[in-house]
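A.B. asks: Sequence and computational prediction follow.
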Amino acid sequence: MTLPSSDTPLYNHSLPDLETWLTEQGCEQDPAELHCWRIAKPAWKAELYLDVDQLTVRYLEVGGEAIQRSFKYLLSRQDVEDAIFSGP
């Protein structure tokens, strides 16, 4: 499957495209909650939620607390990728 160009807004990606993109980033889908994805990097862990109008990321155990950020689907895939996967 070929993803749209990285400067394409997320709202122009199909659900399978978004799922492929998240998998390529190293995320794993929660089998019980299909809208929830998890990723673990050496320095941080996060949960990502595909909501109706935005993608929400919740970084876990950052300085003893969680940090949550939301990104509207109107942002490009590259902008969201840069913001989320660089860590908290």
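C.D. replies: Sure, I can see it. Residues are numbered from 1 along each chain as shown.

A.B. asks: CA only for contacts and neighbour counts going forward, please
C.D. replies: Fine.

A.B. asks: just the helices in this protein please.
C.D. replies: 15-24, 77-85 (DSSP state H).

A.B. asks: can those go into CSV with extra columns for distance to Leu60 and mean neighbour count?
C.D. replies: Shown next, in CSV, are the helices of the chain (distance: least, C-alpha to C-alpha, whole Å; neighbours: other C-alpha atoms under 10 Å):
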stretch, distance to Leu60, mean neighbour count
helix 15-24, 18, 15
helix 77-85, 13, 16
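
A.B. asks: Dump those to CSV, plus distance to Phe71.
C.D. replies: Shown next, in CSV, are the helices of the chain (distance: least, C-alpha to C-alpha, whole Å):
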stretch, distance to Phe71
helix 15-24, 14
helix 77-85, 7
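
A.B. asks: Take this one as well and set it beside the first:
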Amino acid sequence: MSSLPPGQTPLNQHSLRSLELWLEGLGALRTEEDPCLWCWTQPDWSAEIRLDQEELWVSWQSSGQEAQRRFSYGLSRLDVEAAMRAGP
């Protein structure tokens, strides 16, 4: 298993496999029907994460409400992860 680049490294400098390892490390699961779509469940919310060509999309669901955000691949992995963990 390969290691991830340092956390301050922008996502666009990660290999696809590194991005997959990162999402797996968060506990996200890749969907069977779409290899670019991941599901991530936390105690207070769930999220769908899409590895799009231009940006990373996150759609959170919590208590019947939905919030969506797009993150540039130019942002660091730590910054994107912190925003994702903050939830909707």
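C.D. replies: Structure received. Every value quoted in this text rests on a predicted model; they were computed, and no experiment measured them.

A.B. asks: pretty sure Asp44 of structure 2 is touching Ser62, no?
C.D. replies: Yes. Counting by C-alpha atoms under 8 Å, Asp44 of structure 2 touches Ser62, with 6.6 Å between them.

A.B. asks: The two: who's more crowded?
C.D. replies: Ser62 (15 against 10; other C-alpha atoms under 10 Å).

A.B. asks: and the gap between the more buried one and Met84 of structure 2?
C.D. replies: Ser62 of structure 2 sits 13 Å away from Met84 of structure 2, going by C-alpha to C-alpha, to the nearest Å.

A.B. asks: count of neighbours near the equivalent of Gly64 of structure 1 over in structure 2?
C.D. replies: Mapped onto structure 2 by TM-score structural alignment, Gly64 of structure 1 lines up with Gly64. Per other C-alpha under 10 Å, the neighbour tally for Gly64 of structure 2 reads 6.

A.B. asks: Also Gln65 of structure 2?
C.D. replies: For Gln65 of structure 2, using other C-alpha under 10 Å, the count is 9.
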